[in-house]
Structure formats: C-alpha cells, structure tokens
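Chemist: quick one, structure for this:
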Amino acid sequence: MLGNQRERLPDVGSLLVVGSGKGGVGKSTVSVNLAVALARAGASVGLLDCDVYGPSVPMMLGVRKRAASSGFRAMLPLAEAKNLAPEKKIPPLTRYGVRVMSAGFFIGEEQAVAASSDMLGLLIRQLLYSVDWGRLDYVILDLPPGNGEPQQTLCREMALDGAILVTTPQDIARIDTAKALAMFQNADVPVLGVVQNMDGLLCPHCGERIEIYPHSKEVRTRLDQVPVLGSLPLDPMAARWSDEGVPVAISMAETPFGQAFCTLAREVLARQQTRNSSNE
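Modeler: Just a heads-up that it's a prediction; the model follows:
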C-alpha cells in the first residue's frame, strides 16, 4: 500500500538507485558505466548524480567546470514544483548516449556547497522533476554515501524500482552495505543485487589476479542472501580513463573490467524485465 502512495517519474520506465552505506567503494564508477553499458545495449538511459557535496559523475564523463559559480548561476532548484512547463525544465547533457544531470554542472569542481543536509532530499527530488528527461527506459540515481538524505526522502516519496548496492570485499565495507540493504528492504524497495568492486588486482604485466583487500569471513545473513550481480577487479588503467572522462565500458570494453559492466547491464535488464512481466 505504501508503494502505491509514492510518486512515479513521468515517462520513465524504471527508476533505479545505486548506493552503499560507505563512501569510496566505487558507486559513481558503477553508476556511470552501468548507464553507458545499458545505453550501448539499446536502452534509453538517464543518470542523476545525487551527491551534492562531492559530485564525481561530471569528471568521469569528461565534463569539467573549473571556475567557481556565483549568484543565480550557483543556485540549485528547490521550489516545490512537479509539473513544470517544458520550457522551464533544465536540459540534460548527453554523454556517450546517456542523458546526465549533476549538481556539479552548477558549481565549480573545487567549490564547496553549503546546502543544509536536511534539504538534500527535497533538492534531489526537485532536480528529478526539473530536468527534461524525455521518455526513458531507465533513470539511474548515483546516491551519496550513508543512509540519511537524500535516501530517506527518495525511499519515502518516490517509486523506486530497484536498488543496486556496491561494496568491496572486506568486512568494514560489508557492514555498512548491510545497513544500506536493511534501509532499502525496510522501505520496500526491491534490491536487485550487489556489485563487489575492487575484488582483486589484475597484474598489468602477466594478468595474474592479486588479492588486495582481504575477503570477509563474517556471515552477514541478509547481505549473503542477495544475488551478486558482478565482481569488478582493480585495474590501474580504469582510474586513468575515469580521470580522462572516458567510461571504461567504452575505453576498456574488451577487457575483463569492461566486460564486467556488460554482464552487469545484462543482469539488470533481465531482472527488470522479469519484474515487469510479473507485475503485468
């Protein structure tokens, strides 16, 4: 019943979130490359960077805004308006076939944002409605770390069709991922699965897999029951391509790292198709 009270984003097939309880595990890397891989698979895709304090998506897609903004140029939409006229909506940027919006488009990349934390949910929800997304199969929300805002507002007020959790192998990351899992499950948001990032290093010389982070031996009952959608190895070239603004789903498409995102995209497409069929 609660899900029926939540709002759906007009003309969007599925609204997906990529999250984790911990920062630095690669949520933005997964969000960007999943969006690109879905687009390359034929889906129409939008991507919203929900991290106001530390947006990473613009740089990963080659959009740089080095100068600080001031005045109206630094203002983010906060008005309570869900039915904006088309001419008042913000046009997204299109990068690698994905329609993209980020707070990083409004502010300089080294400029601090002083937005109140309790307003972040309202800000992100309004950004969702303020962007002229058009008709899309998917909009992916790259969430900030933690389980506070904007997660709480989005879980309470938006009809989220699926959550993808990102973790790393060690238990310190899995603990926080388990908390994020509990948050989504308690809010009746379907959890599609977990992506395990930084799962070993592929030697650039011999191709041998080297374990960098110790794999947790702790049982996390809820987390261990969630399907693993993909396992992503560390690759030094991936960081270089991300800094240059070229997603590895394109620049490293034929490598194990790039292929992992193709597999992830197929898993997401299959799970959403199955879910949509069961709801018909």
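
Chemist: can we go C-alpha only for contacts and neighbour counts from here?
Modeler: Fine.

Chemist: any idea which element R99 lies in?
Modeler: Using DSSP states H and E, the element containing R99 is strand 98-102.

Chemist: helices and strands around the helix or strand that that strand is followed by, which ones?
Modeler: Counting by DSSP H and E, the next helix or strand C-terminal to strand 98-102 is helix 120-130. Contacts defined by 3 or more Cα pairs under 8 Å, 6 or more residues apart in numbering; DSSP states H and E place helix 120-130 against helix 151-157.

Chemist: and this one, please, so the two structures can be compared:
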Amino acid sequence: MMAAVRGLVVSGLNAVRSRTFLQWGRLNSVAAVFFCSAAGSHEEKLKRRQAEVMSRGLPKQKPIPGVKHVVVVASGKGGVGKSTTAVNLALGIAASHHVKAVGLLDADIYGPSIPRMMNLKGNPEVSDGNLMIPLVNYGIQCMSMGFLVEETTPIVWRGLMVMSAIERLLRQVDWGELDYLVIDMPPGTGDVQLSISQNIPISGAVIVSTPQDIALLDARRGAEMFHKVNVPVLGIVQNMSVFRCPKCDHETHIFGADGARQLAVAMGLVILGDIPLHINIRETCDAGKPIVVSDPESSEAKAYVGIAQQIISRVSK
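Modeler: Prediction:
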C-alpha cells in the first residue's frame, strides 16, 4: 500500500517537474524572442508599461453635463495674478460673438476670490434635481466655495474633505448649457489639480506666470504636471510683464523681461499674451468690476480679450 502511495507521489512530482521545465522552456523562448525583437525599443515599452501601471485605479473621465469645453487656468505658485487672469479671460471669452454661455468655477477651496472679483454674494439656490444653481453676474455663471461660507471664515479641512468639496463643485452644479467652463485652479500641483485633471475631460490648460525666475520654475512644474496627465497646455500668459505708470506711461520691467517667453521656447509652448502690471487691473478686480467689463476700451482689457481669442481658436482646432 505504501509502495503504491509512494509511486503516485513520485509520478506526480515527475509530472510537475516535466510541466515546470516545459513552462520554463516556453518562458525562456518567449523571453529570448522578446529581448531580441525589442532591443531597440525597450525604453519605449518600459515607459508604456509604467504608464499602464500608473493609470490603474484612476477614475474614468466623465464630462460635466451640458459643458462643451473646460479650460483650466493654473500656476505653479501663488501671487502671480492667476485668479485675476481667470476672471478677465472668462469675460473675454464671453465677449466673443461665437460664444453663447460661459461659466467660472473657483476651485481654490482654501482661498476663494471669485465672489469678490465678480461682485457676488449669497448662497446658491438648489434646483428640483438637488443641484446647486450658479450665481450670475456680467453674464457669467459662477460657483465657488466662497458662496457656501462666510468671507472671513477660514476653511480648515484635511485633504479628504477638500476632495469631497471639489467633487461636489464639479458634479452637483446645474451649469445648464455652456460653451466654456473656466476653472480657476489653486496654486501648485497637488491633489486638487490631479483630481480635476483625472475626473473630467479638459480641453486645455493656461499657465499664468510672471517673468521672475522663481515664478518660472514653478510655472514649468505646472506645465509638466499637465503633460503627465495628458492635458494639452494651450500656452503661457506672461502676467505683470511690465509696470506702466498711470501718470506718465513710463514702462519698467520690475520682474524681469521676457522670462516667460524664454520658458515657452524651452518647453515648445506659445506665449498667449502679455498682461502689464497696472493699477487699473488691481483696482477693478478689488471693486468687483473686472477691467474687461468696466473699461473694455483700455489696452489692458484688450490684452485679456486677445488672449481669450487665442484660447478659443486653439480649443476649436
């Protein structure tokens, strides 16, 4: 009896060994063919493999109902005039004869500034479908965390709460039918930027930077981040490019000259336009009357409108 059992065990082991050696032989053959045929493209295949691994578990992009194009306005760091640019670009896009409706989403949870710049206050109403209805001024539909909390109330939240808020701002707002939704992104390259880029299809990103070297370093990181998540970068806006004295019109390059242009050339991007450092831009936004609507014939307003036209042309290609 024991001899019979030993015989079965031995025969089983031999069968396993045979299958194992056969499998190893096949694997070695496959490996040999693979390495011989892929000698010249190993790095490319490795990059594709890494991209596949990185994409696992990411949410599938779902468009926002009724929104044709989403344009994000971003910067690598704060203090470069990103929100001012986003507001005036949204108004500049709306000024186009080919555009019927534009929305503006303030995605800066910790420091929402769109309510003041767009002169809007109050809580949004809720539709029959339990969606928040955007507040409207100057023909622009706006949504911001600033409508949901007091202006002076700090938002002391951890990451999960911020991500939940972003999801609500993206998915639980009744935008209606929009040709363009401009999103004012928070500064940096963190969770919010990644979440928005991975959750909704984005037509393009606009990078805002001053010509200063420190700002340009962060602007480059911002552009590289969008490249990594497959969001097309429409170009760079060189903000505060020159100080223009309101009394004598003398120009001074406070933050340096053409730094953003040099960055654009190095990265193969385009400069969408230059915005000067002018007191009218700051005063009008602080007063809730952005310069594109309060002084449309000024050279500053025309600069924003010209950039907006470039965005429209690049998105529609």
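
Chemist: before we move on, back to that, now do the strand holding R99 of the first structure: everything it contacts.
Modeler: By Cα atoms under 8 Å, 6 or more residues apart in numbering, the residues outside strand 98-102 of the first structure that reach it are 35-36, 39, 44-50, 52, 55, 57-58, 92-94, 131, 133.

Chemist: give me that answer again for 6 Å
Modeler: Outside strand 98-102 of the first structure, the residues that touch it by Cα atoms under 6 Å, 6 or more residues apart in numbering are 45-49, 92-94.

Chemist: out of these, which sit inside strands?
Modeler: Here DSSP state E is the test, and those give 45-49, 93-94 as lying in strands.

Chemist: related to what we said a few turns ago, just the buried residues of the contacts of strand 98-102 of the first structure.
Modeler: By neighbour count, with 16 or more other Cα atoms under 10 Å, the contacts of strand 98-102 of the first structure hold 45-49, 92-93 as buried.

Chemist: thinking again about what came up before, run the angle between the strand holding R99 of the first structure and strand 45-49 for me.
Modeler: Going by axes from the mean of the first three to the mean of the last three Cα atoms, to 10 degrees, strand 98-102 of the first structure is angled at 20 degrees with respect to strand 45-49.

Chemist: could you pull out the strands for the first structure?
Modeler: For the first structure, the strands defined by DSSP E cover 12-19, 45-49, 93-95, 98-102, 136-142, 162-167, 191-196, 201-202, 209-210, 228-231.

Chemist: how about the fourth one, which residues of the second structure does it hit?
Modeler: The counterpart of strand 98-102 of the first structure in the second structure, counting by TM-score structural alignment, spans residues 140-144.

Chemist: list the buried residues of that stretch.
Modeler: Within stretch 140-144 of the second structure, the residues that count as buried by 16+ other Cα under 10 Å are 140-144.

Chemist: ditto for stretch 281-294 of the second structure
Modeler: Of all the residues in stretch 281-294 of the second structure, those buried under the rule 16+ other Cα under 10 Å are 281, 284-286, 288-292.

Chemist: so how far is H250 of the second structure from the residue lying closest to N280 of the second structure once chain neighbours are set aside?
Modeler: Once flanking residues are discounted, N280 of the second structure sits nearest to I291: 7.2 Å by Cα to Cα, 6 or more residues apart in numbering. Between I291 of the second structure and H250 of the second structure the distance, using Cα to Cα, to the nearest Å, works out to 21 Å.

Chemist: could you do G176 of the second structure as well?
Modeler: G176 of the second structure sits 46 Å away from H250 of the second structure, going by Cα to Cα.

Chemist: again with M2 of the second structure
Modeler: Here the criterion is Cα to Cα. By it, M2 of the second structure lies 105 Å from H250 of the second structure.

Chemist: these two: who's more crowded?
Modeler: Neighbours around M2 of the second structure and H250, counted as other Cα atoms under 10 Å, are more numerous at H250. The numbers are 10 against 7.

Chemist: aligned partner of that one in the first structure?
Modeler: So, by TM-score structural alignment, H250 of the second structure is matched to E208.

Chemist: go on, I166 of the second structure?
Modeler: Residue pairing (TM-score structural alignment): I166 of the second structure is matched to I124 of the first structure.

Chemist: quick one: neighbours of the residue lying closest to its match once chain neighbours are set aside, just the number.
Modeler: Nearest non-adjacent residue to I124 of the first structure, counting by Cα to Cα, 6+ apart: C50, 6.3 Å away. C50 of the first structure has 31 neighbours, counted by other Cα under 10 Å.

Chemist: C50 of the first structure maps to what in the second structure?
Modeler: Counting by TM-score structural alignment, C50 of the first structure lines up with A107 in the second structure.

Chemist: the residue minimising distance to the centre of the second structure: what's it in contact with?
Modeler: Centroid check for the second structure by Cα atoms, centre = their mean gives V72 as the closest residue, at 4.6 Å. By Cα under 6 Å, 6+ apart, V72 of the second structure lies in contact with 182-183, 205.

Chemist: 7 Å instead?
Modeler: 182-185, 204-206 (Cα atoms under 7 Å, 6 or more residues apart in numbering).

Chemist: that one maps to what in the first structure?
Modeler: Aligning on TM-score structural alignment places V72 of the second structure opposite V17 in the first structure.

Chemist: what does stretch 245-252 of the first structure correspond to over in the second structure?
Modeler: So stretch 245-252 of the first structure sits over residues 288-295 in the second structure, by TM-score structural alignment.

Chemist: okay, how far is it across that stretch, tip to tip?
Modeler: The stretch stretch 288-295 of the second structure measures 13 Å between its terminal residues, going by Cα to Cα.

Chemist: show residues contacting it.
Modeler: 88, 91-92, 116-119, 281, 284, 301.

Chemist: how far is stretch 130-146 of the second structure from where the chain is centred?
Modeler: Its chain's C-alpha centre lies 20 Å from the corresponding centre of stretch 130-146 of the second structure when counted by Cα atoms, centre = their mean, to the nearest Å.

Chemist: can you tell me how far V126 of the second structure is from L135 of the second structure?
Modeler: Distance of V126 of the second structure to L135 of the second structure, given as Cα to Cα: 11 Å.
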